[in-house]
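Undergrad: make a model of this:
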Amino acid sequence: MKRLEHAVESIILASRWLLVVFYLGLAVALGIYALSFAKKLYEFVAKVMILDDTDTILKILGLIDAALVASLVVMVIISGYENFVSRFDNHDGEVHWLGTIDVGSLKIKVASTIVAISSIHLLQVFLNHQQYSSSQLMWLTLIHLTFVLSALLLAYIDRLTGLSKNAKKTAGEVEGPSL
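TA: Alright, predicted model coming up:
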């Protein structure tokens, strides 16, 4: 029976390598998104002399939005691989933060990035408010506020979890090991 248990555990542990397919797929998607970014940048550069201030700001916000999305994808790929598949070998300080983003921190960073992306989108909408009805503006604002509230709740829960872990750690140090 112990042999069967060990075999099942080995299969379950080996299954984490299936995640590599997802991370490689995200890397390919990131490459495709980089082409989309290059197209947006080219169109912006080609029209920069005929754009008014508002349109220039909207184009720049679109580029910032794309950079945030790309950063989010990289963060998910690297920290996901590092947390769930395997540790990266030493890469001579290329990415000094590897291994410092745990799952809880990743959730907070993802939520914060989504709020930033939503904020940029909402700013773009408000700069073009004449193209939207009052109802659309209200719903977009409510959706954004939902993202903000969700990020705040995630951060609060993460903080409570951290405080709980620290309290248990401190209690264990004060009481000593239990028998």
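Undergrad: hey, let's count contacts and neighbours off CA atoms from now on
TA: Noted.
Undergrad: if we ignore the residues flanking it in sequence, what's nearest the residue nearest to the spatial centre of the chain?
TA: With the centre of the chain defined as its mean C-alpha position, the nearest residue by C-alpha atoms, centre = their mean is Val110, 2.9 Å away. Ranked by C-alpha to C-alpha, 6 or more residues apart in numbering and with sequence neighbours excluded, the top spatial neighbour of Val110 is Leu72, at 6.6 Å.
Undergrad: which strands or helices does the helix or strand where Ala151 lies pack on?
TA: Using DSSP states H and E, Ala151 falls within helix 134-175. Contacts of helix 134-175 with other secondary structure elements, assessed using 3 or more C-alpha pairs under 8 Å, 6 or more residues apart in numbering; DSSP states H and E, are made with helix 103-127.
Undergrad: which parts of the helix it packs on are buried?
TA: For helix 103-127, a neighbour-count test (16 or more other C-alpha atoms under 10 Å) marks 104, 106-122, 124-125 as buried.
Undergrad: want to put them side by side, so please do this one too:
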Amino acid sequence: MTIAYLPRLNWSLLRAGVPLIWRLAVENCGEAAVAGCALRIELPGFLDSGAIALRELAPGETLELDAARLPWVRRDFARAAQLTRDEETSLHLTLRASDGPLVGSALRAGLCPLTLLPPDEWVPGLRYDDERAAFALDPRLDLAQATIDFPGGGTAQHARREATWQGQLPLPAAVAALLCAEHPQVELIKDEAMEALAKLPLRS
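TA: Just a heads-up that it's a prediction; the model follows:
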């Protein structure tokens, strides 16, 4: 299993629809077809995807899941709103076989480190432009990546990369400008943020 996700989760962005997980893929590395497996992703006490049924995978086949549209059955925004400081935790990834039991060493097989941020804490999408001597929208996001080999396990490695969401590079900061309009850092980039939002295509 391969996952790429935001290692610093701001709940305001999650509420606005910016995805936590940016890539999610499952590969059958065995020599026989595998059917009837279910994946579950949990952030204990806050998020739960429930069981996500996976279609049959042929040997060597990779299934890319639509990470931006994961069916979260639980998103506890009320509890998240009570956060007053950063909290270190992990995403828990589990895989169940068709007959029900967990594959491998259960939760220990898929722990992805993550920092929960208070709802009003600033988010990725802001940088200081030395040439302009001013804050500006930043298209680069910190994504953590992990490859997990069930039942063996795996580790998450952090990487700095440019990522897009619906084709809009600075969207996280622009959304934050709407959600945290009175934030001091928002005041410094308000014009740019509103310009970025104005360029978003209208959807019915």
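Undergrad: after superposition, what is the TM-score?
TA: In this superposition the chains share a TM-score of 0.23, using TM-score structural alignment, normalised by the length of the first structure; 72 aligned residues with a C-alpha RMSD of 5.2 Å.
Undergrad: can you give me the strands in the second structure?
TA: Ranges of strands in the second structure, per DSSP state E, are 2-5, 8-10, 21-27, 38-43, 47-48, 52-53, 62-65, 74-75, 87-96, 111-117, 126-129, 134-137, 140-147, 156-162.
Undergrad: to Glu192 of the second structure, which of those lies closest?
TA: For Glu192 of the second structure, the closest of these is strand 134-137, at 7.0 Å, according to C-alpha to C-alpha.
Undergrad: packing partners for that closest one?
TA: Here strand 134-137 of the second structure is seen to pack against strand 126-129, helix 184-198 when contacts are counted using 3+ C-alpha pairs under 8 Å, 6+ apart.
Undergrad: the same query, at a cut-off of 6 Å, please.
TA: For strand 134-137 of the second structure, the packing partners by 3 or more C-alpha pairs under 6 Å, 6 or more residues apart in numbering; DSSP states H and E come out as strand 126-129.
Undergrad: I figured Glu87 of the second structure hits Leu116, correct?
TA: Yes: applying C-alpha atoms under 6 Å, one finds Glu87 of the second structure in contact with Leu116, separated by 5.0 Å.
Undergrad: look at those two and report which has more neighbours.
TA: Between Glu87 of the second structure and Leu116, counted using other C-alpha atoms under 10 Å, Leu116 has the larger neighbour count: 19 against 14.
Undergrad: state the helix or strand in which Val73 of the first structure lies.
TA: helix 53-80.
Undergrad: how about that helix: buried residues?
TA: Residues 55-56, 58-59, 61-70, 72-80 are the ones in helix 53-80 of the first structure that count as buried (16+ other C-alpha under 10 Å).
Undergrad: next, the angle from that helix to helix 103-127.
TA: For helix 53-80 of the first structure against helix 103-127, the angle between stretch directions is 170 degrees (axes from the mean of the first three to the mean of the last three C-alpha atoms, to 10 degrees).
Undergrad: from the contact counts, what lies against helix 53-80 of the first structure?
TA: Contact here means 3+ C-alpha pairs under 6 Å, 6+ apart; on that basis helix 53-80 of the first structure packs against no helix or strand.
Undergrad: how far does it sit from its chain's centre?
TA: Computed by C-alpha atoms, centre = their mean, to the nearest Å, the separation of helix 53-80 of the first structure from the middle of its chain amounts to 11 Å.
Undergrad: likewise stretch 148-167 of the first structure?
TA: Stretch 148-167 of the first structure has its C-alpha centroid displaced from the chain centroid by 17 Å (C-alpha atoms, centre = their mean).
Undergrad: what about Ala198 of the second structure, how many neighbours?
TA: Using other C-alpha under 10 Å as the criterion, Ala198 of the second structure is surrounded by 11 other residues.
Undergrad: how far away is Arg15 of the second structure from Thr94 of the second structure?
TA: 24 Å (C-alpha to C-alpha, to the nearest Å).
Undergrad: so these two - more neighbours on which side?
TA: Applying other C-alpha under 10 Å to Arg15 of the second structure and Thr94 shows that Thr94 carries more neighbours, namely 23 against 13.
Undergrad: so how far is Leu13 of the second structure from the more buried one?
TA: Between Thr94 of the second structure and Leu13 of the second structure the distance is 25 Å, computed by C-alpha to C-alpha.
Undergrad: and Met194 of the second structure, by the same measure?
TA: 16 Å.
Undergrad: and for Glu42 of the second structure?
TA: The spacing between Glu42 of the second structure and Leu13 of the second structure, counted by C-alpha to C-alpha, is 18 Å.
Undergrad: before we move on, back to that, what about Met194 and Leu13 of the second structure, which has more around it?
TA: In this comparison of Met194 of the second structure against Leu13, neighbours counted by other C-alpha under 10 Å, the higher total goes to Leu13 at 19 against 14.
Undergrad: who touches that one in this structure?
TA: Taking C-alpha atoms under 6 Å, 6 or more residues apart in numbering as the criterion, Leu13 of the second structure is in contact with no other residue.
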